[in-house]
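> Okay, here's the prediction I keep looking at, along with the sequence it came from:
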Amino acid sequence: MKTDAFALRHIGPEESDLQQMLKTIGVDSIEQLIYETLPDDIRLKAPLNLDPEMTEYEYLKHITLLGNKNKMFKTYIGLGYNQAIVPAVIQRNVFENPGWYTAYTPYQAEIAQGRLEAILNFQTMVIELSGMEIANASLLDEGTAAAEAMALLFDVRTREQKKANVCKFFVSEEILPQTLSVLQTRSTPIGVELIIGNHEEFDFSEEFYGAILQYPGKFGQVNDYTNFIAKAAENNIKVAVAADILSLAKLTPPGEMGAAVVLGTTQRFGIPLGYGGPHAAYFATKDEYKRSMPGRIIGVTVDTNGNRALRMALQTREQHIKRDKATSNICTAQVLLSVMASMYAVYHGPRGLRYIANKVHASAVTLTNTLAKLGFEQTNTAFFDTIVIKADTKKIREIAEANEVNFFYPNENSVSISLNETIGFADLNKVVSIFAAAKGLATITIDTLSETNHFPESLVRTSTFLQHEVFNKYHSETALMRYIKMLERKDLALNHSMISLGSCTMKLNAAAEMLPLSAPSWNSIHPFAPLDQAQGYQEMLAKLEEYLNEITGFAATTLQPNSGAQGEYAGLMVIQAYHQSRGDHHRNIALIPASAHGTNPASAAMAGMKVVVTKTLENGNIDVEDLREKAILHKENLSCVMITYPSTHGVYESAIKEITQIIHDNGGQVYMDGANMNAQVGLTNPATIGADVCHLNLHKTFAIPHGGGGPGVGPICVAPQLAPFLPTNPVVPTGGESAISAISAAPWGSALVCLISYGYIRMLGAEGLKSATEHAILNANYIKEKLSGHYDTLYSGEMGRAAHEMILECRPFKQKGIEVTDIAKRLMDYGFHAPTVSFPVAGTLMIEPTESENLEELDRFCEAMISIRKEIEAASIEDKNNVLKNSPHTLAMLTTENWDFPYSREQAAFPLDYIAENKFWPSVRRADDAFGDRNLVCSCAPIEAYMES
């Protein structure tokens, strides 16, 4: 046995456990199990052609050498990305802490109170800095946030006015170029016409429903938009403002100017550049638009005892409910990054943020004044951190790069310089020396900073912000470290126990995969740095694309999409571009099975498609005859089908090749949702089943951490005919020869976390990847058989096997008065996060153990489920005061003097022996969702204040 093989560390079951597991399942070997699970006609005939696997030691040595190919120049490029200082206490205790990065989305609020509080802090920070009324839990990036603002305002105006001709959206020419590109991608399918121009020359025509402005502008100019917004309001035009969040500690916030939406990125609040991401965008709006707001909102409510509790609010807005009627397909957030940004605000507080903003502005003013003494003209009449110098670009660039400095060059006579919090006197003096050398002059030394503002007095912020206690008491490292730990202890993450969520794949995020993310050679590169300065990244990303091509059987890959939902949208837009290139502009029908993820129909609607739902059979499979009938009916206009494989019901449908052939025969393309790709790797692939494009959830199949609900990466892999249409970027061109415009802001999306998937593939190699898939199937079928006789499995394959996940039938328990939610909450008392509740079938649990869980943990989970089944049996519909209905049980309940329950404290908190060794205590009782939605509070203010008002 190769004891240094990474597969040995990643895959849970040991060789000595296999015989017991196989015996339980009723097979002689893993090979037999796979034969009984996967249709033979889609099995790969040859192993994956990948580089040989590496040990952890070999990989870390390799990735360090590769990282050294990236050049760490001092970078002043700006354009929405700035070098930030990541406080060490946040890097060590959040960014590098599995207690934070391995948690799941906080659907089960009672065991996610720590993360929910951190996100509530984030929302409070955004609301107060932007001057708005309500904020969400973050979005994917600034470009996405701008597109969501465009869509929100369109939704609001069309509902208010019901005018079909009101479809123009004004975009200031000051907007960031990557944001404009994302707006161009998103506008056309929903029927919005973009008009790009100078805001000072805007005509406020009735045909416009909204506008977006940049504050400060892309090259630093600061404008007072108060009059523009007021005049727009007179004409019923609502205005969104993309604002630099650090500048809002010093400049008048857009909310005080009357903006309807304020958005941007929080990257400069202690989040690494990472060659473009992941970063947490922010999105704030007026309370009256909350029902149209994209993404997630964290709100305050009460628990069963009336104590304060947090949970995700207004969840009916989510795509799995609204489907093709959803205003957005975004169902995720950049939680880990928003937690970091919120902790940055907590650590620095209002005084610290003002100090940083003042220092950055003072550095820009001082640099302007010093360069003026050398004879250089600065063209911005008002600025915060970015100045534009008239100069010979070619000469400046040559000298700057020789001194390992990057500026941005808008044209041959302009140099744009964006300063950031890392700037010091040595940095300022190096910049001055570069310009002095260009003129052959002696340099001037800076040793003090100017205290004069270089923007109008009317734009100086006078309002207070971040007055809540949380932003004013944790300013020492000891205090913040303890605050972070206190919140962490309220969250159940993968470092405590298995998280068995079906369709969400909470597998191990190996430490060796995570370590390189902290290296400056990887996390400090600007996404628009010259390519020759990012050769390590270019090699890694190209290799990852090559590996994903091989794994999927496709011809090309783009890593640009920042989430699975964004990958869905990208895949559909590429399909539409393909049809349009052939003159088939009329092809706009998307066939989607009734069992599909809710993001599928939402993505199709966003891509301008008409959704036609196809039936599923009683056994959970796609109704092939209904699909055939609808494909033929719509053959002239058929664009695509969207399918998940294995199916959302956890089954490898044997008719899959017939299904894809039907679509091709009728002129459509096949989009495969990659949510369950981890059950294909090494055994089959999307190309083999007949798909044309698939997205991959790198945070599922390829080991990127879930991060409590983000980051995610959703690259798409495509067949040869779709490769020319992969998306580009306006600053650093990417994609195919007929590329669609940008899907997300950065050229390679969240490039930093792509390192994790690269490491996962490099260390597992072809055999390890295949073994991981086999063991995921093994673990799922082991649980299925262990629970047989206690719970029925809703769907199985033709030979009675599950794929990598299964759905447990829980609806009959209603006869005992027990809902599936009761089982989910009771599992918390046993130390487990609930499986997926009521998806894709209401009243069921979907379980996916992944390959990373060992036999001991699988048995512990099964013991818990069997014990709960006995508790269900003992329940009665008349009795609401039972151990299931009262779960979860908190430490406060267990330690009260009076115990008014008809069961013992021991049964409540320690129903099985193993729990005492490692007890997890939920910090609140059941959160009251309805109360919280009726009394919506999304910031740190005490709920009593809102209820009284």
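The structure has been received and is ready for your questions. No experiment lies behind these values; they were computed from the predicted model shown. Numbering: from 1, shown residues only.

> Going by C-alpha atoms from here, please, whenever you check contacts or count neighbours.
Fine.

> How far away from the center of its chain is the helix ranked longest in the chain?
Longest helix in the chain by number of residues (criterion: DSSP state H): helix 335-373. A distance of 26 Å separates the centroid of the chain from that of helix 335-373, by C-alpha atoms, centre = their mean, to the nearest Å.

> ditto for stretch 285-296
The chain centre lies 19 Å from the centre of stretch 285-296; the measure is C-alpha atoms, centre = their mean.

> what comes into contact with that stretch?
Applying C-alpha atoms under 8 Å, 6 or more residues apart in numbering, the external contacts of stretch 285-296 come out as 132-139, 148, 152, 155-156, 260-262, 312-315, 317-318, 327-328, 330-333.

> Presented hereafter is structure B, for comparison with structure A:
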Amino acid sequence: MRTDAFALRHIGPRENDLQHMLKTIGTESMEQLIYETLPDDIRLKEPLQLDPAMTEYEYMNHIRELGAKNKIYKSYIGLGYHATIVPGPIQRNILENPGWYTAYTPYQAEIAQGRLEALLNFQTTIIELTGMEIANASLLDESTSAAEAMALLFDVRTREQKKNNVNKFFVSEEILPQTLSVLETRSIPIGVELVVGNHEEFDFSDEFFGALLQYPGKFGQVYDYASFITKAKENNIKIAVAADILSLVKLVPPGELGADVVVGTTQRFGIPMGYGGPHAAYFATKEEYKRSMPGRIIGVTVDANGNRALRMALQTREQHIKREKATSNICTAQVLLAVMAGMYAVYHGPKGLRYIANKIHRSAVTTAEALNELGVYQANSSFFDTIVVKTDVAKVQAAAEAESINFYYIDRETVSISFNETTSLKDINNIVQIFAEAIGREIDPITELSGESTIPHEIQRTSDFLQHEVFNKYHSETALMRYIKKLERRDLALNHSMISLGSCTMKLNAATEMLPLSLPYWNSIHPFAPMEQAEGYQIMLKKLEEQLNVITGFAGTTLQPNSGAQGEYAGLMVIRAYHQSNGDDHRDIALIPASAHGTNPASAIMAGMKVVVTKTSENGNIDVEDLRSKAEQYKDRLSCLMVTYPSTHGVYEASIKEITKIIHDNGGQVYMDGANMNAQVGLTNPATIGADVCHLNLHKTFAIPHGGGGPGVGPICVAEHLVPFLPTNPIVPTGGSNAITAISGAPWGSALVCLISYGYITMLGEEGLTDSTKYAILNANYIKEKLKGHYQTLYTGEMGRAAHEMIIECRPFKQKGIEVTDIAKRLMDYGFHAPTVSFPVAGTLMIEPTESENVEELDRFCDAMIAIRKEIEEVDADDKNNVLKNAPHTLAMLTADEWLLPYTREKAAFPLDYIADNKFWPAVRRVDDAYGDRNLICSCAPIEAYMEN
């Protein structure tokens, strides 16, 4: 056995466990299990053509050598991305801590109170800096957040009859170029007409439903938008503002000016540039628009004892539940980055943020004054951090590159310089020296920052912010470290126990995959830096694209989408562009099985398609004859089929190749949802199945951590005929020869975390990847057989096998008064996060153990599930005071003087022996969702706010 093989560390079951597991399942060999699970006609005939696997030591040497090819310049490019300082305690205790980066989306609020509090801090920061009423727990990036703002305002206009048929949206020419490109992509399919122009010349006609402003402008000019917003309001035009979050420390908040939506990025709050991401965008609006708001909102409620508790608010508003009625397909966030940004605000507090913002502004003013003295004049009349200089760009660029400095060159005569948190007096002197050298002048050294301000009094911020205790208490490292640890202890993450969520693939995020994220030659590169400065990135990204091409069997890949849902949208937009190139503009029907992920129909609607749902047969598979009938019915308009494989029901459908042929025969394309790619890699692939495009969840199959609900990366891989349509970027061209406009802001999306998937594939190689898939199937079927006789598996394949996940039936327990939610909450007492609850079938649990779990953990989980099944049998249907209905049980309950429940304390908290060795205590009792929705509070409000009216 090669003990230095990465697969040995990634795959949970040991070699000596294999025979025991196979015997439990009732099969002679792994190969027999795969034969009984996977249809033979889609099996790959040859192994994946990938490079031999590297050991972890070899990989770390390789990634250092590759990283050294990146050149770390001082970057003053701006355009929404800035060098920043990641506070050491935040980097060490959050970014590099599996207690934070391996957590799942906080659907089970009682064991996610720490993360929820951190996100509440983030929302409070956004609400108070923007001056708005409500904010969500982050979106994907600034550009897509602006597009979400446009979609929200477009949706809102239908409530006002006189705006019902108006579809024009004004966009200031000051908008960031990457944001404009994303707006172009998103506007056309939903019927919005963009009008780009000078906001000072806008006529406020009644043809417009909304407008978008940049604050400050893309090259730094700070405008006073008060009169613009007032006139817009008088003409019933809604206003969205894309605002630099740090500038709002010094500028009048858009909410005080009357904005309806404020969006932006929190990258400046201690998040590395990372060649474009991941970064937590923000979205703030008025409370009256909460039902149209995209993303997730963390809200305050109470638990069963009436104590304060947190949970995700307005969950029924989530887009994957609204399906084809959705106005957005976003069902994720950038949680890990939002946690870091919120903690940055906690660590610095209002005084610290003022100091940082003032230092940046004074650096910009000092440099502008020095350049003016040189005779190189700065053009912005008012600015926060960015100045514009007229000069001989060729000479300046040559001198800057010699000093390893990047400016942004607007044209041959204009340079933009954006200052940031890292800028020092030495840096300022270097910048001024570059300009002096370009014009042949000498300068005296600058010894102190200017005390002047260029911000007019009428747009200077006067209102307070971040006055809550949490932002004024943890300013020493000791205090912050302990606060972060306190929150971490309230969360159950993968470092405590298995998280067996079906369709979510919570596998190991290996330390060696994660370590490069902290290396400066990977995390310090600006996404719009010249390509020659990012050679290491270019090699890595190109290699990852090639690896994904091999794995999927396709010809081309784009890494731009920042989430799986965004990947869905990108895939559909590429299909749309392909049909249009063939003159088939009329192809607008998307066939979607009833069992599909809810983001599928939402994405189709966003892409301008009409959804036709196909039936599911009694065995849980796609009803082939119904699909055939509808494909033929709509053959002249058929755009595509959206299909998940293996199915959402955890089965490899034997008819899949027949299904894809039906679609092709009727002129459509096949989009394959890659949510379950963990059950394909090395055994089959989308190209073999007959798909034309698929998205991949790198945060699932390819090991990027969920981080409590993000970051995610959702690249799409496409067949050769779709390669020309892969998306581009307006500043750094990417994509195909006939590329669609941008899907997200950065050229390669969240490039930094692509390192994780690159490491995962590179260290596993062909054999390790294929074994990972096999062991995922083995682990799932092992659980299925262990639970046999206690729980019914709802769907299986033709030979009785599950794929990498299975759905277990819980609906009959309603006869005992027990709901599936009760089982989910009781699992917390056993130290486990619940599997996926009521998806895709209400009243069921979907279990996916992944290949990373060893047999001891699988046994512990099964023992817990079997013990709960016995507890259900003990329940009297008329008695609601039982161990399941009262779950979870907190430490406060167990240590109270009185115990009035009809079962023992031991049964409540320690029902099995293994629990005492490593007990996890839920922080609160069962949360009251209805109370929280009646009393929506999504910031750190004073205690009086929690009192029900």
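Structure's in. What do you need? As the structure is a prediction and not an experimental result, all values here were calculated from the model.

> List the residues that contact the aligned partner of residue 489 of structure 1 in structure 2.
Mapped onto structure 2 by TM-score structural alignment, residue 489 of structure 1 lines up with residue 489. For residue 489 of structure 2, the contact set (C-alpha under 8 Å, 6+ apart) comprises residue 114.

> My read is that residue 141 of structure 2 contacts residue 744, right?
Yes - here residue 141 of structure 2 reaches residue 744: they are 7.2 Å apart, a contact under C-alpha atoms under 8 Å.

> what residues are up against residue 619 of structure 1?
Residue 619 of structure 1 sits next to 795-796 when contact means C-alpha under 8 Å, 6+ apart.

> Now do the SS call for it.
coil (DSSP: H, G, I helix; E, B strand; the rest coil).

> From residue 649 of structure 1, how far out is it?
Distance of residue 619 of structure 1 to residue 649 of structure 1, computed by C-alpha to C-alpha, to the nearest Å: 9 Å.

> can you give me the strands for the stretch 201-350 of structure 1?
Using DSSP state E, counting those that start in this stretch, the strands assigned to the stretch 201-350 of structure 1 run over residues 208-215, 238-243, 261-265, 281-285, 297-302, 308-313.

> what's the mean distance for the fifth one versus structure 2?
Relative to structure 2, and after both are superposed, strand 297-302 of structure 1 has an average distance of 0.2 Å to its aligned residues, where the measure is mean C-alpha distance after the TM-score superposition for structure 1.

> The alignment partner in structure 2 of residue 543 of structure 1 - nearest residue in space that isn't next to it in sequence?
Under the alignment defined by TM-score structural alignment, residue 543 of structure 1 is paired with residue 543 of structure 2. Leaving aside its chain neighbours, residue 543 of structure 2 sits nearest to residue 758 (8.0 Å; criterion: C-alpha to C-alpha, 6 or more residues apart in numbering).

> what sits against that neighbour?
By C-alpha under 8 Å, 6+ apart, the contact set of residue 758 of structure 2 is 540, 543-544.

> thinking again about what came up before, and the longest helix of structure 1, what does it pack against?
helix 88-90, helix 113-130, strand 386-390, helix 425-439 (3 or more C-alpha pairs under 8 Å, 6 or more residues apart in numbering; DSSP states H and E).

> try 10 Å
Packing partners of helix 335-373 of structure 1 (3 or more C-alpha pairs under 10 Å, 6 or more residues apart in numbering; DSSP states H and E): helix 88-90, helix 98-101, helix 113-130, strand 281-285, strand 386-390, strand 414-418, helix 425-439, helix 477-488.

> overlap in contacts of residue 619 and residue 649 of structure 1?
Taking C-alpha atoms under 10 Å, 6 or more residues apart in numbering as the criterion, residue 619 of structure 1 and residue 649 both touch 794-797.

> shared neighbours of residue 141 and residue 744 of structure 2, anything?
Common neighbours of residue 141 of structure 2 and residue 744 (criterion: C-alpha under 10 Å, 6+ apart): 179, 276, 562, 750.

> What is the aligned counterpart of the second one in structure 1?
Correspondence of residue 276 of structure 2 to structure 1, assessed by TM-score structural alignment: residue 276.

> from what I can see that match touches residue 752, true?
Yes - the criterion here is C-alpha atoms under 10 Å, and residue 276 of structure 1 meets it with residue 752 at 7.5 Å.

> list residues touching both of these two?
With contacts defined as C-alpha under 10 Å, 6+ apart, the residues shared by residue 276 of structure 1 and residue 752 are 523-525.

> would you turn those into JSON lines with neighbour count, distance to residue 86 of structure 1 and secondary structure?
Listed next are those as JSON lines, based on neighbours: other C-alpha atoms under 10 Å; distance: C-alpha to C-alpha, whole Å; DSSP: H, G, I helix; E, B strand; the rest coil:
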{"residue": "523", "neighbour count": "23", "distance to residue 86 of structure 1": "11", "secondary structure": "helix"}
{"residue": "524", "neighbour count": "26", "distance to residue 86 of structure 1": "11", "secondary structure": "coil"}
{"residue": "525", "neighbour count": "26", "distance to residue 86 of structure 1": "14", "secondary structure": "coil"}
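
> sorry, back to before: filter the shared contacts of residue 141 and residue 744 of structure 2 down to the buried ones.
179, 276, 562, 750 (16 or more other C-alpha atoms under 10 Å).

> And residue 656 of structure 1, how close does it get to residue 627 of structure 1?
Counting by C-alpha to C-alpha, the separation of residue 656 of structure 1 from residue 627 of structure 1 is 12 Å.

> what residues are shared contacts of these two?
When contacts are counted by C-alpha under 10 Å, 6+ apart, residue 656 of structure 1 and residue 627 have residue 662 as shared neighbours.

> OK, contacts around the match of residue 276 of structure 2?
80-81, 141, 267, 523-528, 560, 745-752.

> how does it look with 6 Å?
By C-alpha atoms under 6 Å, 6 or more residues apart in numbering, the contact set of residue 276 of structure 1 is 527, 746, 750.

> and if you look at residue 872 of structure 1?
Counted by C-alpha under 6 Å, 6+ apart, residue 872 of structure 1 has zero contacts.

> Give the helix, strand or coil label for it.
helix.
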